[in-house]
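Asks: Sequence unavailable; structure follows:
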């Protein structure tokens, strides 16, 4: 091995005798390819004997203190390396020799900051007692208290409280209590809160310690912060009025969600201008059910500015349709069971998508029940919303109208001029086959005549005459039972008529648009 390299090896391995002989021919100022002197190597390895030997050899130099504080390529001094590796006895020797305990390396760390970063609280305490400056910060403007709180070093945090600066902020404007909450260190949060740390102080992104603890899903930190007066109604986003409960709704800790629901402002539940956490909970059915159980409305308030929809149900249907996120179906079911109404926007989301429409109708039929006395498929408000959406989606009605009628929608509900003007010819025929076409009001007859005249629809010959008796009979039966009962129950099979008439009574002889 090259004798120059042997000097560094001897220092690193603690071979004091060999080091003494080699230093007769080589300088203690020599550096290896990492910029380390023999003192760096000995200090980092904790070889106190070699450290003393090197210091003795360097003492004859007129720049002894400068040598002790020589920086390696990474900016670290010998005392830094010794502290970083936990060699306290070496640190004390170097400090006696004039080492600067507060010199930073190229990453902005002092020996004290490095000790805390590397989970060496005992070394950190010793360095503080040796005069290390606790308020120096790293490149991210994080002090020793910041790092100790983030690491959960509660004993060190308690010690650092005597030096003040509880609410010192790092580059992201986060304080020690924020970092403790963000990492789920309940004991550190408790210590800092008891010492008077600001529990509502906001980071650069407006997030609070309570929001941070919520995102960390730390029940204990959330409880400590609330106990010390943290305000759950502080807006934690510059983009929209997001509170801690909104973050909880997207995560998986039901206990935190319930705890925040109990203290969050009541206006959040339905007041205009507020945002219900029900929207955020759609990704997690368990959290959605928990919110509804806590009294939040399944309809909530319209939030077009934030979610671009008018209800949580519309958002769930949008995700199912546009993003093919069918797992939102569970949330759709929960909302509908809880009484969420189908708005015009809901229909606009699902009518163009047969899969989503099928799931929606299946759930609605299940919710409404079966048999005589069951409630209608749609409420009056929902029916009006459907008519409005149907007009806008009229050209594609052939793909969604059969599903609605087969689920029990009264076809007469869609006999409005605007709809009849825009549906395709085969869809128009299909709809008329389901009603008594001889009793259509004059405005509707005018639409049919105009379409016939413009050759956008050619009526079958039988539609020009009075409906046959068998058709009028089944219409009467449907009117008596209700279309939703007739089309979605086993009521027909219980009628005292020949089995061959069952399909006829269910309008199975009428061809749906696109069928052959």
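Replies: Okay, I see it. In this text the structure is predicted, and so the values were computed from the model without any measurement.

Asks: only C-alpha atoms for contact and neighbour calcs from this point on.
Replies: Fine.

Asks: mind listing the strands for the stretch 1-150 of the chain?
Replies: Counting by DSSP state E, counting those that start in this stretch, the stretch 1-150 of the chain has no strands to list.

Asks: That one: helices as residue ranges?
Replies: 3-13, 16-25, 38-45, 48-58, 64-68, 78-84, 88-96, 111-117, 121-129, 144-151 (DSSP state H, counting those that start in this stretch).

Asks: mind listing what the spatially most central residue of the chain touches?
Replies: The centroid of the chain falls nearest to residue 250 when counting by CA atoms, centre = their mean (4.9 Å). Residues near residue 250 by CA atoms under 8 Å, 6 or more residues apart in numbering: 280, 281, 282, 283, 284, 287.

Asks: Put this next to the first one:
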């Protein structure tokens, strides 16, 4: 909690912890914290009790109250508690009764974030449908997308992407601050694409790329590779090879237009680099990709997707193009199927992005 004794009075440890939490973080008035029935009902998923309590104005006025409650949790709202426990019916009821979906707890975590962390897809979907920010809170260093990518919850990641979650990361302290006053990317560890590869979550890795994640740095902000931690990967492809990921990861990065020249190793071999050994098949795929020019179809697909931008990729199905080409642009169909519908027409139409919707 407090750092370096910066607060006056007794420290937060010991028998006075609950009182200290109340003093620092609870909503006022403090005496109301003694009545935790609303929060307790949310914790155990007691929907009838929630219905009964919220018939009273005194409880309706406290629906967004952060309280230290009997189970010893940090101060948080009934919605945050219900989302953590995965009681979807209670989450839905609290929202309909006026609970604010994006209130944060003392750690800067939203109800959506804790629902994702605890693997509760239903609660996450209810919160997203109610307008919860799919990116969580700027006051918390992690995001729902990052956590879902790390643990391999592709189903939750799909829901987050469907509701507009950012699949990259932005390291500006504020949106209006420009370099050199902004914080720069100094490690790929914070990137969802990197973490999905580090934990070998191939399905999440592919979903992020399909949703427009940057295949090189997975970052919106400025990148200073010279400032990267010594010995750390210099780009996502470098990370994929270092972590011993299978060839499918390399193939996906190649398909999605990764810059293969960013990998600085002069000689790539199966010897150990870091904690894992390079996968020989993945290494072979990488070497072949770097030695052979990419096809015109592949270049066109990457160019069209970049022209659209990641926030408009979901509009591809509405484009006046043949279905095989639309599926090709979405990486739902291979190039052979597109060539079958006329290679010349595919290249011409896919490259003519002047009519792409704004």
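Replies: Great, that's in hand. Note that the structure is predicted; figures quoted are calculated from it, not measured.

Asks: what's the closest of the contacts of residue 250 of structure 1 to residue 505 of structure 1?
Replies: Taking CA to CA as the measure, residue 505 of structure 1 lies nearest residue 282 of the contacts of residue 250 of structure 1, at 40.3 Å.

Asks: ok, the closest one - how many residues close by?
Replies: 27 (other CA atoms under 10 Å).

Asks: Residue 44 of structure 2 now?
Replies: Residue 44 of structure 2 has 14 neighbouring residues, counting by other CA under 10 Å.

Asks: What's it aligned with over in structure 1?
Replies: Counting by TM-score structural alignment, residue 44 of structure 2 lines up with residue 85 in structure 1.

Asks: Count residues in the vicinity of residue 270 of structure 2, would you?
Replies: 16.

Asks: Residue 317 of structure 1 reaches residue 332, doesn't it?
Replies: Yes - using CA atoms under 8 Å, residue 317 of structure 1 is in contact with residue 332, at 7.2 Å.

Asks: Could you double-check that residue 280 of structure 2 lies in contact with residue 270?
Replies: Yes - Residue 280 of structure 2 is within contact range of residue 270, at 5.9 Å (criterion: CA under 8 Å).

Asks: Could you measure from residue 305 of structure 2 over to residue 211 of structure 2?
Replies: 10 Å (CA to CA, to the nearest Å).

Asks: more neighbours, the two?
Replies: residue 211 (23 against 20).

Asks: counterpart of the more buried one in structure 1?
Replies: Checking TM-score structural alignment: residue 211 of structure 2 goes with residue 228.

Asks: What sits closest to that match if chain neighbours are left out?
Replies: What sits nearest to residue 228 of structure 1 in space, not counting adjacent residues and going by CA to CA, 6 or more residues apart in numbering, is residue 193, at 6.8 Å.

Asks: how much does the one helix or strand that neighbour maps to deviate in direction from helix 144-151?
Replies: When elements are defined using DSSP states H and E, residue 193 of structure 1 is found to belong to helix 186-194. Taking axes from the mean of the first three to the mean of the last three CA atoms, to 10 degrees, one finds helix 186-194 of structure 1 and helix 144-151 inclined to each other by 140 degrees.

Asks: Pull up the aligned stretch in structure 2 for whichever helix or strand comes after helix 186-194 of structure 1.
Replies: Downstream of helix 186-194 of structure 1, the first helix or strand assigned by DSSP H and E is helix 209-215. Using TM-score structural alignment, helix 209-215 of structure 1 corresponds to residues 192-198 of structure 2.

Asks: try stretch 131-147 of structure 1
Replies: Using TM-score structural alignment, the residues of structure 2 aligned to stretch 131-147 of structure 1 are 98-114.

Asks: Comparing the helix holding residue 193 of structure 1 with structure 2, how large is the average distance?
Replies: Its aligned residues in structure 2 lie a mean 1.6 Å from helix 186-194 of structure 1 after superposition (mean CA distance after the TM-score superposition for structure 1).

Asks: and that helix, which stretch of structure 2?
Replies: Helix 186-194 of structure 1 covers residues 154-162 of structure 2 once aligned (TM-score structural alignment).

Asks: Now that stretch: buried residues?
Replies: 154, 156, 157, 158, 159, 160, 161 (16 or more other CA atoms under 10 Å).

Asks: which one among those gets closest to residue 17 of structure 2?
Replies: Closest to residue 17 of structure 2, out of all of these and judged by CA to CA, is residue 156, at 35.4 Å.

Asks: which residue sits closest to residue 213 of structure 1 in space, ignoring its chain neighbours?
Replies: Closest to residue 213 of structure 1 by CA to CA, 6+ apart is residue 181, at 4.7 Å.
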